[in-house]
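Asker: here you go, sequence then predicted model.
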Amino acid sequence: MNKTPRIIFIMDPIESLLPKKDTTIGMMMGAVSLNLPIYYTKQESIYLLEGVVQTTAQEITLHTKGDNQLKSLEDWYSLKPSENLVFGPNDIVLQRKDPPFNMHYIHTTYLLELMEKQGSLICNRPDSLRDCNEKMFTTWFPELCPPTLVTSQSHHIKAFIEKHHDTIVKPLDGMGGSSIFRVVEKDANLNVILETLTEHNTTSIMVQRYIPEIKQGDKRIILINGKPAPYLLARVPAENETRGNLAAGATGVVQELSENDQRICDTLGPELVKRGLYFVGLDVIGNYLTEINVTSPTGIRQIDDEKGTFLGKDIIEALLVEWKKGA
């Protein structure tokens, strides 16, 4: 094994990234600052041939000024010619493909597990990517969550709404605030919302008591190998909006963690480490945990820009520690 690992990013098309705020780019800059070679490949480029997982990839050169800043938002990278890579013990592989979490993604996790067998370190661990649904995983920690119901049956949902009066209804596989509804008692659209989300009582969804503190922001807390970053990104909803998602027009505000935020991190940290979830984004509203983002967490660039941190480098350094354990 070489002393310097390759850092391989499995990601969306590189030209689609937003260079000002994309977390994957922040992680790339972290690797470059540590003099590590970085490679770009796509989920559909990974293949198994005669028992060996490999891919077509391109080495990336970032055009940076200093460790944590791009020279330009237009011309920020260049790619070397494509080459075939066989995954092995000299690789740290970051699965940064954005959801949707579909069967293609599931099949990719099987290939990622075989990469592990070939000696690569995978972030996050493939079986945990599969097992830890970003909404359902919160239910392992009911003491941290608002009152919650998961069901496909409308009569259970209506009883829950009658009890709690003001609720949030959302699919288990959504992202970016899509298909999230605030529903109150006697909502004229209740039946059609439930018919649509549950696909006529055949698909489970999540219902939670509405948390009014959403007006102060949906807090994104970054955990690196079970430890929280020193600051969080509170996503404050736009006017007349209940969703604290940047994709839904929310405004990001960087804050320090509260005592309760730290308590949530202390509770979750050991379980995340045990599951090989090296890079996680918690969503916290008020005092309640609402999501545990494991597939492709975001938010580090906004924190870095305001506070001068370098979370992308912190993530890569943490992965290097794990990689050296297997060296």
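Answerer: That came through fine.
Asker: going forward, measure contacts between C-alpha atoms and count neighbours the same way
Answerer: Fine.
Asker: all helices of the stretch 51-200 of the chain, in order?
Answerer: 103-117, 126-131, 154-164, 190-197 (DSSP state H, counting those that start in this stretch).
Asker: chain center to the third one, what's the gap?
Answerer: Helix 154-164 has its average C-alpha position 30 Å from the chain's average C-alpha position, going by C-alpha atoms, centre = their mean, to the nearest Å.
Asker: do the longest one as well
Answerer: Taking the mean of its C-alpha atoms, helix 103-117 sits 17 Å from the chain's own mean (C-alpha atoms, centre = their mean).
Asker: in stretch 169-177, what counts as buried?
Answerer: Within stretch 169-177, the residues that count as buried by 16 or more other C-alpha atoms under 10 Å are 169-173, 175, 177.
Asker: just those residues now: which is nearest Leu190?
Answerer: Val169 (10.1 Å; C-alpha to C-alpha).
Asker: so the nearest residue to that closest one once chain neighbours are set aside is in which element?
Answerer: Distance criterion C-alpha to C-alpha, 6 or more residues apart in numbering; nearest residue to Val169, sequence neighbours excluded, is Val207 at 4.5 Å. Secondary structure assignment for Val207, by DSSP states H and E: strand 205-209.
Asker: another structure for you, compare them:
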Amino acid sequence: MKLLFIADPLDTFKTHKDSTFAMMREAATRGHELWACEPRELVWRRGSQVSTRARRIQLTGDAHDWYDEMDATELALCQTDAVLMRKDPPFDAEYLYATHLLTQAEREGARVFNRPEALRAHPEKLAIMEFPEHIAPTLVTREIAAIRAFHDQHRDIILKPLDGMGGMGIFRVKDDGLNLGSIAETLTHDGQQTIMVQAFLPAIAEGDKRVLLINGEPVPYALARIPQGGEVRGNLAAGGKGVAQPLGEADRAIAMHLGPILAARGLLLVGLDIIGDRLTEINVTSPTCFQEITDQTGFNVAQRFVDALEAAAAAAS
């Protein structure tokens, strides 16, 4: 198959832990062609198909100079066998515009994973609100007074922007309410930007678990990202320690409920974030943790994913 990866610049990849790289490596072992571009390179001209300036790459096996560029050409997305949208957040206006171009590419015959319509419909933090039975007390607002009232009720809360990743911009305000006003004003830009507020979950001490769904089926191991050094955030990007572990009963129950629903919407790969028995995020843009789970358990996540990708691409052709 000819696979086009739409991702961040290849030179920024940390190949020892990057899940997109793990996908590429597995696909390459099966003889698939690897092509890459960035979202900014997507083009739609009047009367033409959505295309990009794509580069064909070959993996070298070197940890640093990990790819060679074999060819570069203007490539219509519908001329590929599968397009993988793997751009990291933020889910900003430019990301949204890229999904609209990808929707047009689908009309022209491209097979895009995850489906752009589903990406638009599932902002990663807001998406949990569809499943209230699985989440902690949560408020989405830009009103400072509503945030103060939520703190008065729950006393220990987490505040976070809706478009962050890697734990960026997450604050905890405890019972004393210290700096609540300043934090709320900063995150909402004085009431101009909507944020999420949640009751603090003490189970974060045991890790923020990433549960991967591939075509609706859970990978049997989660990666518990455990906060370190007094941090409230377990994200690996914020210094959390990643520990792979078998899915717990609550993890599996949430995964089995959401898996078929999300897969039916065109989400081939999903990363659920679970603290204790509560769902905190539904990651659909570029779910990670493939390599950490594989390295610690021997379960080849990339192999499972490429199996599902091949089957999905074939079914859509």
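Answerer: Everything's here; your move. Owing to the predicted nature of the structure, the values given are computational and were not obtained by experimental measurement.
Asker: one step back: tell me the counterpart of the residue nearest to Val169 of structure 1 in structure 2.
Answerer: Aligned counterpart of Val207 of structure 1 in structure 2: Val197 (TM-score structural alignment).
Asker: and its match, how many neighbours?
Answerer: When counting by other C-alpha atoms under 10 Å, one arrives at 25 neighbours for Val197 of structure 2.
Asker: report the contact partners of it.
Answerer: 138-141, 147, 150, 157-160 (C-alpha atoms under 8 Å, 6 or more residues apart in numbering).
Asker: which of those sits closest to Tyr95 of structure 2?
Answerer: Taking C-alpha to C-alpha as the measure, Tyr95 of structure 2 lies nearest Lys160 of the contacts of Val197 of structure 2, at 19.8 Å.
Asker: contacts only, for the alignment partner in structure 1 of that closest one.
Answerer: Here Lys160 of structure 2 is matched to Lys170 in structure 1, going by TM-score structural alignment. With contact taken as C-alpha under 8 Å, 6+ apart, Lys170 of structure 1 is in contact with 179-181, 197, 205-207.
Asker: kindly recompute the last result at 6 Å.
Answerer: 180, 206 (C-alpha atoms under 6 Å, 6 or more residues apart in numbering).
Asker: how far away is the residue nearest to Val169 of structure 1 from Val184 of structure 1?
Answerer: Remark: distance between Val207 of structure 1 and Val184 of structure 1 (C-alpha to C-alpha, to the nearest Å) = 12 Å.
Asker: what does Lys227 of structure 1 give?
Answerer: 37 Å.
Asker: got it, and Met27 of structure 1?
Answerer: 41 Å.
Asker: try Gly119 of structure 1
Answerer: Gly119 of structure 1 is 51 Å from Val184 of structure 1, by C-alpha to C-alpha.
Asker: look up how far Ile264 of structure 1 lies from the residue nearest to Val169 of structure 1.
Answerer: Val207 of structure 1 is 21 Å from Ile264 of structure 1, where distance means C-alpha to C-alpha.
Asker: ok, Leu79 of structure 1 next?
Answerer: Computed as C-alpha to C-alpha, the Leu79 of structure 1 to Ile264 of structure 1 distance reads 41 Å.
Asker: ok, now Thr24 of structure 1?
Answerer: From Thr24 of structure 1 to Ile264 of structure 1 the distance is 25 Å (C-alpha to C-alpha).
Asker: more neighbours: which of these two?
Answerer: Higher neighbour count among Thr24 of structure 1 and Ile264: Thr24, with 27 against 20, using other C-alpha under 10 Å.
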